[in-house]
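# Give the three-dimensional model of this entry:
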Amino acid sequence: MSLRNTSSSYGFVARSLHWAIVLGIIAQYLLAEADDTERAGTVAMSALDWHVSIGIALLALAVVRVLWRTFDDTPVRSGRRETRNSSISCMKCTRCCSMF
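This next block holds a predicted model:
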């Protein structure tokens, strides 16, 4: 597997950034749901501290991912882009029509 994207698949860097962000979001959810039973004066980080730290790391990863996508090629997926664009157009039309 190459580091950069090819015309048919995403590279190692794009996939690694993607899955790191996915795991971070799952960790964020679990930490938000966790019962924080920290005692006053403990040295260990609380769930809220971890939540904030992971959130900042996720923001940094997202910025790196956007920059990587800007400077790296995107694989071409046949037929997929047309379906996505047509479904977005359909959603916009539905929203406009529902206003009346």
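
# can we go C-alpha only for contacts and neighbour counts from here?
Noted.

# Arg15 versus Thr37, what's the distance?
Noted for Thr37: a distance of 36 Å to Arg15, by C-alpha to C-alpha, to the nearest Å.

# Between these two, which is the more surrounded one?
More neighbours surround Arg15 than the other of Thr37 and Arg15, with 16 against 8 (other C-alpha atoms under 10 Å).

# Let's verify Arg77: helix, strand, or coil?
coil (DSSP: H, G, I helix; E, B strand; the rest coil).

# any idea how far the helix or strand where Cys93 lies is from the chain center?
Secondary structure from DSSP states H and E places Cys93 in helix 80-98. Chain-centre distance of helix 80-98: 23 Å, with C-alpha atoms, centre = their mean, to the nearest Å.

# Just the buried residues of stretch 31-43, please?
Across stretch 31-43, burial judged by 16 or more other C-alpha atoms under 10 Å covers Leu31.

# quick one, what contacts the most centrally placed residue in the chain?
With distances taken as C-alpha atoms, centre = their mean, Ile21 lies nearest the centre of the chain, 5.0 Å away. By C-alpha atoms under 8 Å, 6 or more residues apart in numbering, Ile21 lies in contact with Leu58, Leu61, Ala62.

# Those residues into JSON lines, with extra columns for secondary structure?
Compiled in JSON lines, the contacts of Ile21 are given as follows (three-state DSSP):
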{"residue": "Leu58", "secondary structure": "helix"}
{"residue": "Leu61", "secondary structure": "helix"}
{"residue": "Ala62", "secondary structure": "helix"}
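
# here's the other one to compare against:
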Amino acid sequence: MTHRYTSTAIFLHWLVALGLAGTFALGYYMEALPFSPNKLKLIAWHKWAGITLLALVVVRVVWRLTHRAPSLPSDMGPASRLAAHAGHALLYVLMLAIPLTGWLASSAQGVSVVLFGVWPLPDLLGKSRELGTALQNTHRILNYLLLAVVIGHVGAALQHHFVKKDTVLARMLPFLSKQ
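Modelled structure (predicted):
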């Protein structure tokens, strides 16, 4: 039985978490800015971060599929187990869907994604203003849904640590381990 995540899984978890927080914050900040060269630069950085996160999440999914996660605590009931598995599945789906909808929106809006200003990525769709707007709105909504799921994820981890006093959080933060 596995008692904690691998070092690679822990590293990818926290790297993606920091990347998501930064990319979300940048997206939220730049939305309110007036159109300017600075806003265009921030949009490019946001796209670069999103594509980089997409690649990291794919690596993370592959790692997760090839390395067993620690078992859930034996005292967790069926509803709690279902909620934990559903929450994790939703996190992965959103972490993949959000950058893809951003890339699709850029393609539909006729604004190619050029990774790091050097590597042009293929447009995934033909130009369509209406579709671009719909995809941009979907991208925004999915980001707020991810924020809600992450808040639930963090809340559940803190509840396990401070209320249930089990090792669920320590599996992802080994310095909390009492071993």
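
# if we take the contacts of Ile21 of the first structure, which one ends up nearest to Arg80 of the first structure?
Nearest to Arg80 of the first structure out of the contacts of Ile21 of the first structure is Ala62 (C-alpha to C-alpha; 23.7 Å).

# What residues does that closest one make contact with?
Ile21.

# Could you check how far the aligned partner of it in the second structure is from Trp14 of the second structure?
The alignment partner of Ala62 of the first structure in the second structure, by TM-score structural alignment, is Val57. Look at Val57 of the second structure and Trp14 of the second structure: by C-alpha to C-alpha, they are 11 Å apart.

# Alignment lookup: Phe12 of the first structure to the second structure.
By TM-score structural alignment, Phe12 of the first structure lines up with Ser7.

# if I look at that match, how far off is Leu20 of the second structure?
20 Å.

# between these two, who's got more neighbours?
Leu20 (19 against 11).

# and the more buried one, what does it touch?
Leu53.

# Map it across to the first structure for me.
Here Leu20 of the second structure is matched to Ile25 in the first structure, going by TM-score structural alignment.

# And Val114 of the second structure, by the same measure?
For Val114 of the second structure, no residue is aligned by TM-score structural alignment.

# quick revisit: with the second structure superposed, average distance for the helix or strand encompassing the residue nearest to the centre of the first structure?
Assigned by DSSP H and E, Ile21 of the first structure falls within helix 12-33. Superposing on the second structure places helix 12-33 of the first structure at an average distance of 1.0 Å from its equivalents, by mean C-alpha distance after the TM-score superposition for the first structure.

# centre of the chain versus that helix, how much separation?
Between the centre of helix 12-33 of the first structure and the centre of its chain there are 7 Å (C-alpha atoms, centre = their mean).

# go on, stretch 99-107 of the second structure?
15 Å.

# Would you map the strands across the second structure?
114-115, 119-120 (DSSP state E).

# Among the ones you listed, which comes closest to Lys41 of the second structure?
Closest among those, using C-alpha to C-alpha: strand 114-115, at 11.8 Å.

# Packing partners of that closest one?
Packing partners of strand 114-115 of the second structure (3 or more C-alpha pairs under 8 Å, 6 or more residues apart in numbering; DSSP states H and E): helix 37-66.

# Next, the buried residues of the helix it packs on.
39, 42-54, 56-57, 60-61.

# For Ile88 of the first structure, give me its contacts.
Contacts of Ile88 of the first structure by C-alpha under 8 Å, 6+ apart: none found.

# So it versus Arg95 of the first structure, what's the distance?
For Ile88 of the first structure, the distance to Arg95 of the first structure - C-alpha to C-alpha - is 11 Å.

# Likewise for Ala62 of the first structure?
Counting by C-alpha to C-alpha - Ala62 of the first structure and Arg95 of the first structure are separated by 30 Å.

# just Val64 of the first structure next, same as before
Computed with C-alpha to C-alpha, the distance linking Val64 of the first structure and Arg95 of the first structure is 34 Å.

# coming back round to it: measure the match of Ala62 of the first structure to Phe11 of the second structure for me?
12 Å.
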